[in-house]
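*Asks:* Output the structure for:
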Amino acid sequence: MTNENETTATTETATATAPLVEIAPNSALLIIDVQQGFDDADFWGPRNNPAAEANIAALMDAWQETGRPLVLVQHASRTPGSVLAPDRPGYALKEFVAERAGRAALHVTKSVNSSFYGTPDLADWLTAQGVGQLVVAGIQTNMCVETTARMAGNLGYEVLVPLDATHTFDLAAEAGPDAPRLTADQLATATAVNLQGGGFARIVTTESLVTAARA
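*Replies:* Down below sits the predicted model:
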């Protein structure tokens, strides 16, 4: 069973001794794959962090209120039977994101994990806008969020990841009762360590970002 407190504790531990967050005037908020298909528990299995959606909405509102750019990323799966295929209802953005979609400066469609391999080209747009700082949130923590953050770090962007504005699902290495398996919270912890420990991104909280953006 997943535990929201574990995800919160992971984020707080990673940021407890960190300096205050500074948000650039043109910091871009990337909201990745917050789509209705991820609500299908039968397809994905147990998830973590039920507060993710509320935190994502708070970030979107803060960015809109302060005039910073919002980028929406949507996954168009090519995998047969995927609930995220463009012809399936699950491809649609979750309602709270769709309600805010009109505020987006860019809408990227992708079919792989990295948001930098999509259409329109994200890196070209960021360069044209002079953006050097990215805030990366959405679904799934250890898949498209982590991959996008890693690549952004490699490309030289300053990357902030509010772990509490992401969620993921339990995952096994392969089918079968004896297959290695990690819970969603364990995967989220691994992502935090990979990104911050590996120098790709800094793990922060939604609250710290919203406070800094509105300061």
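*Asks:* use CA for all of it now, contacts and neighbours both
*Replies:* Will do.
*Asks:* ok, residue 185 touching residue 7?
*Replies:* Yes: counting by Cα atoms under 8 Å, residue 185 does reach residue 7; the two are 5.9 Å apart.
*Asks:* What ranges does the chain have for its helices?
*Replies:* Per DSSP state H, the chain carries helices over the ranges 4-15, 41-44, 52-65, 95-98, 122-129, 146-154, 184-192, 206-214.
*Asks:* Just name the most buried of those.
*Replies:* Most buried of those by mean neighbour count (mean count of other Cα atoms under 10 Å) is helix 184-192; its value is a mean of 23.
*Asks:* Here is a second sequence; please produce its structure as well for comparison:
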Amino acid sequence: MPHPLPALIVVDVQRAFDEWEAAGKRRNNPDAVARIADLLRAFRTHSAPIFHIRHEGTKPNSSFLPSRSGYAVKDEAREQPGETVIIKRVNSAFIGTDLEQRLRAGSIGTLVICGATTNHCVETTTRMAGNLGFDACLVRDATWTFDRIGPDGDERSAEEIHAMTLSNLDGEFARIVTTAGVVASFAAK
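*Replies:* As a prediction, the model looks like this:
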């Protein structure tokens, strides 16, 4: 029998992103971490499953090396006792981890995905979730990204990148939802 509640997948809400921002990288969705905290509160209140995904860097200069300050989880998204923490070393939370097996063992079919960054680990995890047959819901106001320079030197704002990622995923890989909508869905159960 399928699990009656969705699972929350919190991707890479780590201090490295604060360090990037402090170093001058510009991001969108300044309230994303507050929305992630709202989601965590709602899932905890309803005893719904939560999976914290943490990125562990493998390159010598990675901000996400366990020995560096950026590896630590932001306080607002810190796991509580009994909540699952899964360490990944690539963009997708499904590659090289037991996330899929844990979800299948729990008969979990719906995933609510949030975290950082929209166009990297969140997008890759969301695409794979959809391809693996999960009902993936990407929370648009609980994820963020940074400005980037494209291969031809073209500048793309974090807002443009975020919007394009949502457009690419919508309908084929995931449903695009809001924090308020997810929280309201618990009240309807």
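*Asks:* follow-up on the earlier one: can you redo the helices of the first structure as TSV, where the extra columns are distance to residue 72 of the first structure?
*Replies:* Listed next are the helices of the first structure as TSV, based on distance: least, Cα to Cα, whole Å:
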stretch	distance to residue 72 of the first structure
helix 4-15	24
helix 41-44	22
helix 52-65	10
helix 95-98	9
helix 122-129	10
helix 146-154	13
helix 184-192	21
helix 206-214	17
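*Asks:* Out of those helices, which gets nearest to residue 31 of the first structure?
*Replies:* Across these, the minimum distance to residue 31 of the first structure, taken as Cα to Cα, is reached by helix 52-65, at 7.7 Å.
*Asks:* quick revisit: of all the helices of the first structure, which lies closest to residue 34 of the first structure?
*Replies:* Of all the helices of the first structure, helix 95-98 comes closest under Cα to Cα, at 7.2 Å.
*Asks:* what's in contact with stretch 59-66 of the second structure?
*Replies:* The contact list for stretch 59-66 of the second structure (Cα atoms under 8 Å, 6 or more residues apart in numbering) reads 16, 55-58, 69-72.
*Asks:* Now with 6 Å, please.
*Replies:* Residues outside stretch 59-66 of the second structure that contact it (Cα atoms under 6 Å, 6 or more residues apart in numbering) are 16, 56-57, 70-71.
*Asks:* Same check on stretch 131-150 of the first structure?
*Replies:* If you take Cα under 6 Å, 6+ apart as the criterion, stretch 131-150 of the first structure is touched by 27-34, 113-115, 157-161, 165-168, 191, 200.
*Asks:* Strands - which of these land there?
*Replies:* Judged by DSSP state E, the subset of the contacts of stretch 131-150 of the first structure located in strands is 28-32, 158-161, 166-167.
*Asks:* can you put these in JSON lines and add distance to residue 11 of the first structure?
*Replies:* Listed next are these as JSON lines, based on distance: Cα to Cα, whole Å:
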{"residue": "28", "distance to residue 11 of the first structure": "21"}
{"residue": "29", "distance to residue 11 of the first structure": "19"}
{"residue": "30", "distance to residue 11 of the first structure": "19"}
{"residue": "31", "distance to residue 11 of the first structure": "18"}
{"residue": "32", "distance to residue 11 of the first structure": "19"}
{"residue": "158", "distance to residue 11 of the first structure": "18"}
{"residue": "159", "distance to residue 11 of the first structure": "15"}
{"residue": "160", "distance to residue 11 of the first structure": "12"}
{"residue": "161", "distance to residue 11 of the first structure": "10"}
{"residue": "166", "distance to residue 11 of the first structure": "11"}
{"residue": "167", "distance to residue 11 of the first structure": "12"}
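*Asks:* Considering those residues, which possesses the most neighbours?
*Replies:* In terms of neighbours by other Cα atoms under 10 Å, these top out with residue 161 at 30 neighbours.
*Asks:* Please pull up the equivalent of it in the second structure.
*Replies:* Counting by TM-score structural alignment, residue 161 of the first structure lines up with residue 138 in the second structure.
*Asks:* can you check residue 39 of the first structure too?
*Replies:* Counting by TM-score structural alignment, the partner of residue 39 of the first structure is residue 18.
*Asks:* Sounds good, over and out.
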